[in-house]
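S.K.: Compute the structure for the input listed below.
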Amino acid sequence: MGRNTLLQSIPSKMKAVVVTEYGGVEKLEERKVPVPIPKENEVLVKIYACAINNSDILMREGGYGTDTKSSEKAGWKREAISFPRIPGTDIAGEIVAVGENIDSSCLGERVVLFPFASSGPDGSEHMAEDITLMSSECDGGYAEYIAWPKELCRTMPLSSYVESSSFIVSCFTAWHMIEKSKVAPGEKILITGATGGVGSYAIQIASKVFGANVVALARDLSLKEKMIELGASEVLSYKSKTLSEDILEAAGGEIDVVLDVVGDPLFSTCLKVLRNGGRLAIAGAVAGAVTQLDIRTVYLKHLSILGCTLGTRKEFDQMLAAIREGKIQPLIDKTFPLGKAREAQEYFKDSGKFGKVILKNEG
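M.R.: The predicted structure follows:
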């Protein structure tokens, strides 16, 4: 990096929180590590905020399993992680240095980072075999700086670093689920895990962007009013012993689309309440990754089951546009300084929170 490629003095070392090996929060360790140097077509971003996701927790715990053994420890690609690894996929920051082939006029831009790189063509980049996801295949945002391709940087949708970081993976995943499900205005949508990051953003997107009627499922009803404010027509507790009947009554009939992040405990209910020809979009399994399926239910009801992870650059840009237009509001529960990453991840797993948990870098 020459002088004309720098916005400010860049230190040689930075503070980062790394995962040293699979395990509990004790495997998160604060270290001083080299500041990355942007390569050709890359920029160096000074990180001011990074939201926490379930993927950060699952990466540390090795919770994705492998293709041959669901309980084996592995990362997001169902392969072994190379440790130490800096977690974090939801980054908002400022471009402070550029690599070769990048015009220095971008210095000072306040950006959010598209969270993965791949060689896949537009529209299927999220399905490429060589996908490189921050926090799994490469270092992420629990740090002071990151080097990232300039073409994967986008102007921050809001003026706040913290608020802008809150959307990146959770809201993006929710958007992709709804796009892939081809949700139409007036359709009846069931959203599980509705107080979580993906679920709470899905309520907003489905109701306020796509014009659907939303029934939200949550652990309890203490946050019912907040979910109604976000756009849910009805909010139900999944602890009900008559849950299927409750859903059908609340929706006024069978469901067109289910957006599920819970997994096993609600899987049979999701299939039961779908209409013939309904769609089930799955983007998580926070309460159980292995389930039983009566395949006859799928073909006799002509159901479509859609696996959803991340999304396309076009969808990411559409999401950012909706945020700028005020159709999707940031949902933030609490912020922590970077050095409190252990406490932040423990708090993140607290079922009582509503909205995103954010790590901040000061200065």
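
S.K.: going forward, measure contacts between C-alpha atoms and count neighbours the same way
M.R.: OK.

S.K.: can you pull out the helices in the protein?
M.R.: 54-61, 161-165, 170-180, 197-204, 224-230, 243-251, 264-273, 295-300, 313-324, 341-348 (DSSP state H).

S.K.: Quick check: which of the ones you listed is nearest to L44?
M.R.: Judged by Cα to Cα, the one of the helices of the chain that comes nearest to L44 is helix 161-165, at 16.3 Å.

S.K.: who touches that closest one?
M.R.: Contact partners of helix 161-165, identified using Cα atoms under 8 Å, 6 or more residues apart in numbering, comprise 48-51, 90-93, 112, 156-158, 330-332, 358, 360.

S.K.: Pull out the buried positions in stretch 145-163.
M.R.: Neighbour-count burial for stretch 145-163 flags 145-150, 152-158, 161-163 (criterion: 16 or more other Cα atoms under 10 Å).

S.K.: Narrow those to those in strands?
M.R.: Residues of the buried residues of stretch 145-163 located in strands (DSSP state E): Y145, I146, A147, W148, P149, C153, R154, T155.

S.K.: thought the fourth one was touching V45?
M.R.: Yes: the pair W148 and V45 qualifies as a contact (Cα atoms under 8 Å) at a distance of 7.5 Å.

S.K.: what's the neighbour count on T291?
M.R.: By other Cα atoms under 10 Å, 12 other residues sit near T291.

S.K.: swap in K180?
M.R.: 15.

S.K.: Second chain to compare with the first, below:
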Amino acid sequence: MMTIPTRMHGIQLIGHGGPEMLHLNESIAVPTPKANEVLIQVAAAGVNNTDINTRIGWYSKQAVDSDNTGREASAEDASWSGNALGFPLIQGADVCGTIVAVGNNVDAQRIGERVLIEPCIREADGQQLDQPWYYGSECNGGFAQYTVVAARHAYAVNSALTDIELASFPCSYSTAENMLTRAKVVAQDRVLISGASGGVGSAAVQLAKARGAYVIAITSPSKSEQLLALGADEVVPRSGDLVEALSENSVDVVIDFVAGPQWPQFLQLLKPGGRYAVSGAIGGPLVELDVRTLYLKDLTLLGCTVLEAEVFQNLVQRIERGEIKPIVAQTFPLAEIEAAQTLFLKKQYVGKIVLTVAP
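M.R.: Down below sits the predicted model:
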């Protein structure tokens, strides 16, 4: 049986702001699992938009700049759930690791399981949550050697993939799978995906194809071949006129991570009765909506954050069956998180950036 140390190293966010707010602490107390919790030794953790947005306070309704600068963010509503954050905070929602200890009411046979953490959690500190939390936002996450989570949110995964590859899945792929689930995507649907080269976008391409949909990916020309190799049936440049390229009333579903100035075109592209699902606004959170288009075309608009109950288990099963593949653009040691986030923000890669956590 392994000896669990009392202290660990990890990255702590000490306040809202730039990368200078991320501090490497070599002596953080290793958490102890409470009843219904498990202690996980973290092997790898992915980098996400949520990490950046939480750090800069972008979720605050006062932070509306399109360039994600978090203008005058209020500390009172700057978390994923719209509440204040507690500092110091260990971020990191994309976690792959091994269960090394369990609390009361958890079968000790789970020790040794390799697991992925469901990032949208409904239980913490032994309590059912009135409103779901995001792992590494409302509670400590995986940018450290050890982390705790309710046992129900630690999913055993049986796969030949590496820890780094598995850490690329939880947030991006569960977000994409949730959007496709909410939008009721089925075979033969024509699905348009914005931001298709990013972590969530590239996941959505694969997952939509797994459902039998016809996939149209929006990306920069330099990334077109990579998206086609992932399974996209068609690629359109993000800088062009989408309606001119695809024609009005040409798609059944829009899966959007960008919003921004092009947003009105998405509704023009949707067929009558079409479905629009969104889970990000990296192109700018404020858009122009012609309500006539919405009601005259009988469109359904879906905001997607909280995972449907079946989504994460379905995702794990797809991983185990080999229906989707990981796309790791680059890895960094945990201590180099600033360099990882700098590369992440440049958006010049396809897939995910993953941090490795030394034992």
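
S.K.: what TM-score do we get after superposing?
M.R.: Taking TM-score structural alignment, normalised by the length of the second structure as the basis, the two superposed chains have a TM-score of 0.92; 344 aligned residues with a Cα RMSD of 1.8 Å.

S.K.: With distance to L293 of the first structure added, can I get the ones in strands among the buried residues of stretch 145-163 of the first structure in CSV?
M.R.: Shown next, in CSV, are these (distance: Cα to Cα, whole Å):
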residue, distance to L293 of the first structure
Y145, 45
I146, 43
A147, 43
W148, 41
P149, 42
C153, 41
R154, 41
T155, 43
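
S.K.: Which residue in the first structure aligns with S60 of the second structure?
M.R.: Matched to the first structure by TM-score structural alignment, S60 of the second structure sits across from G65.

S.K.: which residue packs closest to its match, ignoring adjacent ones?
M.R.: With sequence-adjacent residues excluded and distances taken as Cα to Cα, 6 or more residues apart in numbering, G65 of the first structure is closest to E72, at 4.7 Å.

S.K.: hang on, the one you found packs against E61?
M.R.: No: under the criterion of Cα under 8 Å, E72 of the first structure is not in contact with E61, lying 10.4 Å apart.

S.K.: Looking at these two, which one has more neighbours?
M.R.: Using other Cα under 10 Å, the more surrounded residue of E72 of the first structure and E61 is E61, with 19 against 16.

S.K.: List the residues that contact the more buried one.
M.R.: Each residue near E61 of the first structure by Cα under 8 Å, 6+ apart is listed here: Y22, G23, G24, K73.

S.K.: Strands along the stretch 1-150 of the second structure, start to end?
M.R.: 7-13, 22-29, 37-46, 94-102, 114-117, 120-124, 127-134, 146-150 (DSSP state E, counting those that start in this stretch).

S.K.: can you tell which of those strands is closest to M1 of the second structure?
M.R.: The nearest among the strands of the stretch 1-150 of the second structure, by Cα to Cα, is strand 94-102 at 8.9 Å.

S.K.: And the closest one, how far out from the chain middle?
M.R.: Between the centre of strand 94-102 of the second structure and the centre of its chain there are 19 Å (Cα atoms, centre = their mean, to the nearest Å).

S.K.: Show me what that strand is packed up against.
M.R.: Of the remaining helices and strands, those touching strand 94-102 of the second structure by 3 or more Cα pairs under 8 Å, 6 or more residues apart in numbering; DSSP states H and E are strand 37-46, strand 114-117, helix 163-166, helix 170-182.

S.K.: Where does the third one end up in the first structure?
M.R.: Yep, that's helix 163-166 of the second structure we're talking about. So helix 163-166 of the second structure sits over residues 161-164 in the first structure, by TM-score structural alignment.

S.K.: That stretch against the second structure, how far on average?
M.R.: Here the mean offset of stretch 161-164 of the first structure against the second structure after fitting is 0.9 Å, by mean Cα distance after the TM-score superposition for the first structure.

S.K.: thinking again about what came up before, relative to L315 of the second structure, which of the strands of the stretch 1-150 of the second structure is closest?
M.R.: Ranking the strands of the stretch 1-150 of the second structure by distance to L315 of the second structure, with Cα to Cα as the measure, places strand 114-117 first at 10.6 Å.

S.K.: Noted, bye for now.
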